[in-house]
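Undergrad: dropping the sequence and predicted coords here.
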Amino acid sequence: MIDTGDTDTSSNGSSSGNGNGNGGNGRETARPIVSILVALFTGAGISLQQLSTGQPASFARWAMLIGGSLIGGLGGLFAAGLFESLLQWFGQVLGKFRSILRWRALFVGVLCLVALAAGYAVKPAIDSFERWIHGCPRPAGVRVLTSQEQLDAVRQLADAYESATAAANHGCPTAELYVYAARPADARDAIGSGWSNDALGQIGPRPDVWLPDSTADIDAARDAAAKFAVPVPIAEQRIIAASPIVLGVPAAAVPGDLADRREDLTWKQLWDEVTRRGWDVLRPDPSVSGAGALATTVLYDRTHVDGPAARTVEQRIERSLDAGGFPLGDSTELLCRKRAEDPHRAAVLTTEQALVRYNQGLDCGFDQGRPGSEASLVAFYPTDTAGADHPLARLGWDTTAAPSTAAAKDLEGWLGRDEGKRALVRAALRPPPLFDVAEPLTERFGAHAGIAFERRPPPGDLIRTTLQRYAQARRPGRVLLALDVSGSMQTLADGRRTRYEVAASGVGRALDLMSGRDEFGLRVFPADGRGTGSRDIVPLGRADVPISGVPRAKAAIDALGQVRPAGNTPLLPTIADGVRDAAAGKDEQIAGLVVLTDGSDTSGTDPSSVDAQVRGKGVRVFVIAIGEASCGAFALKDITAHTGGACYDADPGAIGDILQDLFGLLWGGEPGNGT
């Protein structure tokens, strides 16, 4: 009995021990698995909470915040209250499936990979669902200011950048670039003055990014800021590309003995060839064009032009502009006119970028296609040429929103990466050195891919000195201003003043730009209340010659104060008569007729007959259309374009600015001497 009891006791003890041993082994085996699960739950919860940093702004972020909190709490619950129960449960399971779980390391690894993959897939899946329900979220808006000459090229870059952000964000762009333009001088003054209300009305909203033609513009803006005693709003700047100043010669006009020397001549040697061969040469106007200012500086400096020599250079350019009826404007306006009609096949002094884009058939707002092989331009690269370096300036206004700032920084970074540099090349710009260029900067489009040049623009002091020399060398103006005084000019323009009063005020501002060498006359139409004809209230004459002892500018302002608008609008006869009278000046003058009107012609004159009368008379016709007037009516665009002028549809508030711009182009010499 004792032996049997001993045996039973031993057996019971052994059975109990085995059971405890199996349970203990199962618990110990399960412990790392449960620990991993707890770590996965807690880590996943923390990760999802981090993804929703800040106040959730969308359904997806609310879902991540709530889901992450629940998962993190569940992990903590497992660790704090259910750990032992889980150990016991897994011990029992492992006891039954011991043979299967011999591969537990592989199982745990697969489980971790599945959890990791799920973690990567959660946000894209939620974002895809949200895009399917609501569409793409609104991208951050970035305002980009550039010059008129760069407008189309920068829009091309903007499209490439927006496409790049969309490709990296499941088809949804993260930024939307609003690209707009201003003349270089206007942009410099606006940024340097802190973007006043005048700049807001004339140009537009404060930009987040400024893409000027060269660092000379940024230096001028800093000088303007010092003058206005305001902080310079430039937060960061960098050079993103460059384009050399070249002479573009029509392919059919390139002589054989120069064809292989396109990169071997200095500017002095090249200009001597231009003079010897009697080539016509065009150049953007330096007063409105960054490319024109840089080209004039390079030409004057490298050919050692002094006062008399500058006049000789300008005479050649002026004759070429007049012969083809070319506008007084920037490189885009000049080359678009050349593409439409240039029987003289003039050479063009401009940037390589403008030349290449001309050969591509770009920048004119309508599809004309590429010019023919004979009309396409071939670039001559003087060995001592300089370039327009193209900077990006990120602006830091106090009111700049954080999303716009982040998007502007991303744009800046993108333009410095290979993808952005390739986009710059496609816009016919050369990124910083050590980046290979390709089409369109190739012989196919008149360029040479491997050219070397000085990438920095001339110093700011040299540019200013050159522009002063240019102002002294350019020919004086002979300008007749014809002002509509029909009854409709009594209509209120701004709630306080009539259209006529606004126009008279704009004329007064523009007269301050006259030099003593300029000639000016003021004419009104209709001549009287019957609504026919026109009459002079200030006859054409030199600005420094008084009228009855009164300075001519003051006499004009006084005469405007005596006019009372009434009658109809004999617009087309006034244009025909004005061109005839303005053409009666000297050869060494630039003649212009500036017409300001608020209505359509009431005379019944055939527009085509007026177009025929004004062509080839050497007088540029400019029309400012306000109110009910339109540049599309009576073929005003054709009449003005065929004379090298232009037609402007304008608000009454913009009259003064347009007149100042026009008279700045037409009048020569130093302003302020005509009173």
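TA: Okay, I see it. Owing to the predicted nature of the structure, the values given are computational and were not obtained by experimental measurement.
Undergrad: rest of the way, CA atoms for contacts and neighbours
TA: Will do.
Undergrad: can you pull up the most central residue in the protein?
TA: Centroid-nearest residue in the chain: Thr146, 3.3 Å away (criterion: Cα atoms, centre = their mean).
Undergrad: assumed Ala44 was part of a helix.
TA: Yes. Per DSSP: H, G, I helix; E, B strand; the rest coil, Ala44 lies within a helix segment.
Undergrad: mind checking how far it is from Arg104?
TA: 22 Å (Cα to Cα, to the nearest Å).
Undergrad: neighbour-wise, which of these two wins?
TA: Ala44 (22 against 15; other Cα atoms under 10 Å).
Undergrad: wait, what's in contact with Ser289?
TA: 149, 183-184, 329-331 (Cα atoms under 8 Å, 6 or more residues apart in numbering).
Undergrad: can you rerun that using 6 Å?
TA: By Cα atoms under 6 Å, 6 or more residues apart in numbering, the contact list for Ser289 reads Asp330.
Undergrad: for Phe59, see how far away it is.
TA: Note on Ser289: its distance to Phe59, by Cα to Cα, is 50 Å.
Undergrad: next, count neighbours for Met64.
TA: Neighbour count for Met64, taken as other Cα under 10 Å: 22.
Undergrad: and it, what does it touch?
TA: Contacts for Met64 (Cα under 6 Å, 6+ apart) come out as Leu48.
Undergrad: in a helix, it, correct?
TA: Yes. Judged by three-state DSSP, Met64 forms part of a helix.
Undergrad: what's the separation between it and Gly290?
TA: Relative to Gly290, Met64 is positioned 52 Å away (Cα to Cα).
Undergrad: swap in Val154?
TA: The spacing between Val154 and Gly290, counted by Cα to Cα, is 15 Å.
Undergrad: next, the one to line up against it:
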Amino acid sequence: MARFDPRGRANRALLVGVGDYDFTRPEHPFGVPGDLPAVEHNLDGLRQALRAGGVFAEDGITVARPRTVDEFDRHLDAAVDAAEGLLLLYFSGHGAVPSTGDELWLLMRRATIVPGTESVFRGAVPWKSVLTVLSRARAERVVVILDCCYAGNASAAWDTLGTAQRQRTSLLMSVQANNRIDAGDGDTPTPFTAHLVRLLRNGEIGFDELADRLRAHMSAHHTTLREPPEPWEPQSRSATSGTDVLLAAPPVRPPGTPPSPPAPPAPPTPFAQPHGAGARRHVPKPGRARAGLRALLRRPGGPGGLVPLTGRRRLAAVIGVPAVIAGLVATGLAVLHGGDGAPCTPPLELRLLTDPDLEPTLRKAAEAYLTSKANGTGDGCRRSGITVYSAGAAATVTAFSRQSDPWQRPTGEDTNPQRDIGPQPDIWIPASFASADRARLTSPERTYVSLEADPEPFAYSPVVLAVPQDLAAEPAAERVGSLAALTEAVRKREARAEVRRTDPENTDAGLLATIGLYGGAGERDPASAERGVAQPGPPARTGAELLCTLPDDDAVDDRTSALVPEFLLKTAVGCDSATRTGRMAEYPVDVPGLSPTFVRVRWKGADRDGEVRDRAVEGFRTWLTGKGGAKTSGPAAPGGLAVFGQDGFRAGSGGHRPLAASDFGALADPGVLPGPALPTAMTDALKRYREANGPGRVLFLLDSSGSMGGLWEGPGGAPGIIAQSLAGLGGQDVYGVWGVAGEPGGSRPYAEVLSFGKHDRQEAQRAIPASAQVKDLEADPYRALVAALGFMAQRGTDDHRPQLIVYVTDDEDDNRLTEDGRLGDLLASVRAGRIPVVMASLDSGGCDKGKPDAAISEASGGRCLDTKGDLVARLRDEVARTGTGDEG
């Protein structure tokens, strides 16, 4: 995996610890459980580990012990404003969640807890607000580490971040959701931070390895304070950019060098106060050399000069290592020297925005360009660096055409392309030539951007039907035809054959596939066409994700064709190569192909380094496309086209011949291939797709039998788990809850806990734990599931809105599923009903192979969840795939 190396940048670490609390129980009725003396050891140990780790300079580490929310906010604002490379936030102290369990709160020193129907935390910081502040940071990567009770509940807010923020934000949580943890004996650090510090001091380590090793150690040696105890399992959310981030790389001492002396105590920051002290202490300003380094690292370009690199940050490669200033070798900077021995100046950075399907190939191309002769200045230095990042295709078109003003100057949270798309690009490479036309302003609105697209695409890839080998046509002539004819032929070979397509909102390929599904002239009913590609949950976001998730179920993989770009049959194979079904490409003549196009993006007022930036863009364009432009110091071709050829692309014009050997299930010459889409066809298909499906329906079954008594109370209890999962549902979704327990032979195996209908989410989250009651009766899951299938089928007769059944149970009564052949009958019913059923087992082995829960979920096309993973987060995700998540 690629790794972002922040060494030598303006990095900041904010270490927040709250060990002493002004109000504690039993002295104060609304106080917190008690002081946490181990926190002070956490701060000391982590500060020393980071200082020795080679990533953070001493003046880049702030230790804070905030008494109030205002103090915490000032510290956080200062760190957010100062960090340009890596921003690390660490918190150790009391964490708390309300009865609904839907939000984590970080308790400051003067915090109190006011009990009620939903507890109120005064003097505490809501985790969601911390994420909001972090979203405006200029830092290229953000890492958050939480060591507190209920830390795992922080994942819910991370999961709802915009795509751009998930791309650059990594979150490490000390324990799984809804669990309290032991803070240790007070004479040493907490168990979690103690091992965290050991790993950081033990050599080079990145975020993903750190999270994996912490999880392995803690789960093997510690348990949580939940009753009964559970293995202590730290959780993590890695930045979705696919690039890890280096957190520590201690410098290697030459042999015979004595160890460095212990680190002196870190000076307090202007806001930090020693315990019991009220006076502020002076903090020395960084020396001129370090200030000069930060100035060198500032990025040129953008309206009026500097533009913060907010939003997505996927580094294609090390973008021209900055020059070293004498005396700063301890910061870990590498040195590039020119031909005369003089250090190179930092290269100009270009920002390249692209379609998510194209991003992996363009990252390879950018890496190749950075070290090529074409990017050299002739004296051993680099002319430019390139940051490659992607964003949803539909959102990108909208941002260019109607949101260039807030893209330059975000004015609020509702419309903020810097957050949702990423930094203002110099180059845009959409996957379809038509998208460049769609993105141009066609109304009299004010615009701050102009798009200069090349007259033709530089590469091509048809959108193909990737058919399992056993179902594919043998003769080449039968592998070409209309999409309807090709899919019908596959269904004749396999009656259960399915077709899936990626998200039309996220990739141009998904939208182009939708054009074919709806018919060339839009003659098919969109709702009917969408039923033909229906699946549990939402469509995959990219073609690679689709091809990599199909092997999760061998039966589905064997019978499912995927509408994806042809080149992915070559590149998207590393995810599950041992078990995946081989696929052959069939070529729909009515699905337009991908036509990557080079677009120069110009921003109004961004002319400070205009000529230099133009030369840098043109140099990359010439190398990438092999067409015209200014001469460079290296050959212009094959350049980027060779990279695209290696990844399975075809020539952008002519007969679209393969750029390299096509030995991956594709036809070298399938005949005349479809051209690019018309802009109007893409716009119309997107509009019809958005109107095709309405809000969702979800029916929750809650096992309320007597055996559930020990799994009932609090946010981690069964009612609380369901209440938390409502985060994925909105005001237009319809849902209800049944309590499953009843008298033997009774007329109904359930009782209504929450009526089936539209609800205010917060009211429903309060109502479910309040209304649900454990009964001294047994559950009959067979009768309850049969009733639920019939109930939901009746409500889906007049439309085709997405539906879901969720059953939360301890599996104590699953023997009633297997008696008298009931399970076979139930499996037949769920297959016929085509309503996904999520079995959420509170038993860690509930989803083991051969268990009824696993069989039911598989037969229905749903998911089986148990406590071996983060059941709460995964259930919330499953529900969100059915619901709208909107409160309107």
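TA: Yep, that arrived. Computed from a prediction, not measured in an experiment: that's the story for all the values here.
Undergrad: can you calculate the TM-score here?
TA: Superposed pair, TM-score by TM-score structural alignment, normalised by the length of structure 1: 0.54. Supporting alignment: 449 aligned residues with a Cα RMSD of 5.1 Å.
Undergrad: still on that earlier bit, tell me the counterpart of the residue nearest to the centre of structure 1 in structure 2.
TA: Counting by TM-score structural alignment, Thr146 of structure 1 corresponds to Thr354 in structure 2.
Undergrad: that match reaches Ile429, doesn't it?
TA: Yes. Proximity of Thr354 of structure 2 to Ile429 meets the contact threshold set by Cα atoms under 6 Å, at 4.8 Å.
Undergrad: helix, strand, or coil at Val246 of structure 1?
TA: Classification of Val246 of structure 1 by three-state DSSP places it in strand.
Undergrad: so what's it up against?
TA: Neighbours of Val246 of structure 1 in contact, by Cα under 6 Å, 6+ apart: 350-352, 379-381.
Undergrad: narrow those to those in strands?
TA: If you go by DSSP state E, the contacts of Val246 of structure 1 have 350-351, 379-380 in strands.
Undergrad: I'd like the residues you listed laid out as a markdown table, including distance to Pro440 of structure 1 and neighbour count.
TA: Below are these laid out as a markdown table (distance: Cα to Cα, whole Å; neighbours: other Cα atoms under 10 Å):
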| residue | distance to Pro440 of structure 1 | neighbour count |
| --- | --- | --- |
| Thr350 | 17 | 28 |
| Thr351 | 14 | 26 |
| Ala379 | 13 | 28 |
| Phe380 | 16 | 27 |
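Undergrad: quick one: stretch 561-571 of structure 2 aligns where in structure 1?
TA: On the basis of TM-score structural alignment, stretch 561-571 of structure 2 is assigned to residues 347-357 in structure 1.
Undergrad: now do the matching stretch: distance to the chain's middle.
TA: Relative to the centre of its chain, stretch 347-357 of structure 1 is centred 18 Å away, using Cα atoms, centre = their mean, to the nearest Å.
Undergrad: how big is the offset of it relative to structure 2?
TA: Mean deviation of stretch 347-357 of structure 1 relative to structure 2 after superposition (mean Cα distance after the TM-score superposition for structure 1): 2.2 Å.
Undergrad: what does Leu247 of structure 1 align to in structure 2?
TA: Using TM-score structural alignment, the partner of Leu247 of structure 1 in structure 2 is Leu465.
Undergrad: what does Ser128 of structure 1 give?
TA: The alignment partner of Ser128 of structure 1 in structure 2, by TM-score structural alignment, is Gly339.
Undergrad: identify the residues contacting its match.
TA: 379-380.
Undergrad: helix or strand: which one has it?
TA: Counting by DSSP states H and E, there is no helix or strand that carries Gly339 of structure 2.
Undergrad: can you report how many residues lie near the match of Leu247 of structure 1?
TA: Using other Cα under 10 Å, Leu465 of structure 2 has 30 other residues around it.
Undergrad: ok, it to Glu618 of structure 2 distance?
TA: 36 Å.
Undergrad: now do Val808 of structure 2
TA: In terms of Cα to Cα, Val808 of structure 2 sits 58 Å off from Glu618 of structure 2.
Undergrad: on that earlier part again, Val154 and Gly290 of structure 1: who's more crowded?
TA: Per other Cα under 10 Å, whichever of Val154 of structure 1 and Gly290 has more neighbours is Gly290, with 29 against 22.
Undergrad: between Val808 and Glu618 of structure 2, which has more neighbouring residues?
TA: Higher neighbour count among Val808 of structure 2 and Glu618: Val808, with 24 against 18, using other Cα under 10 Å.
Undergrad: Three-state assignment for that one, please.
TA: Going by three-state DSSP: Val808 of structure 2 is strand.
Undergrad: give me the element the nearest residue to it once chain neighbours are set aside is part of.
TA: Once flanking residues are discounted, Val808 of structure 2 sits nearest to Ala840: 4.7 Å by Cα to Cα, 6 or more residues apart in numbering. Secondary structure from DSSP H and E places Ala840 of structure 2 in strand 837-841.
Undergrad: any residues touching the helix or strand following that strand, and which ones?
TA: Of the helices and strands lying after strand 837-841 of structure 2 in sequence (DSSP H and E), the nearest is helix 852-860. For helix 852-860 of structure 2, contacts defined as Cα under 6 Å, 6+ apart pick out 830-831, 836-839, 847, 863-864.
Undergrad: what range does the longest strand belonging to structure 2 cover in structure 1?
TA: With DSSP E setting the assignment, residue counts place strand 105-114 as the longest strand in structure 2. Alignment note (TM-score structural alignment): strand 105-114 of structure 2 is unmatched in structure 1.
Undergrad: buried sites along that strand?
TA: Residues 105-113 are the ones in strand 105-114 of structure 2 that count as buried (16 or more other Cα atoms under 10 Å).
Undergrad: before we move on, what about stretch 113-125 of structure 1?
TA: Within stretch 113-125 of structure 1, the residues that count as buried by 16+ other Cα under 10 Å are Lys123.
Undergrad: could you check how far that stretch is from the centre of its chain?
TA: Centre-to-centre, stretch 113-125 of structure 1 and its host chain are 41 Å apart (Cα atoms, centre = their mean).
Undergrad: now swap in stretch 866-877 of structure 2 and tell me
TA: Per Cα atoms, centre = their mean, the centroid offset for stretch 866-877 of structure 2 relative to its chain is 16 Å.
Undergrad: check stretch 589-604 of structure 2 too.
TA: Distance, centroid of stretch 589-604 of structure 2 to centroid of chain: 25 Å (Cα atoms, centre = their mean).
Undergrad: state the distance from Cys336 of structure 1 to Ala293 of structure 1.
TA: To Ala293 of structure 1, Cys336 of structure 1 is 19 Å away according to Cα to Cα.
Undergrad: and the strands in the stretch 1-150 of structure 1?
TA: 140-146 (DSSP state E, counting those that start in this stretch).
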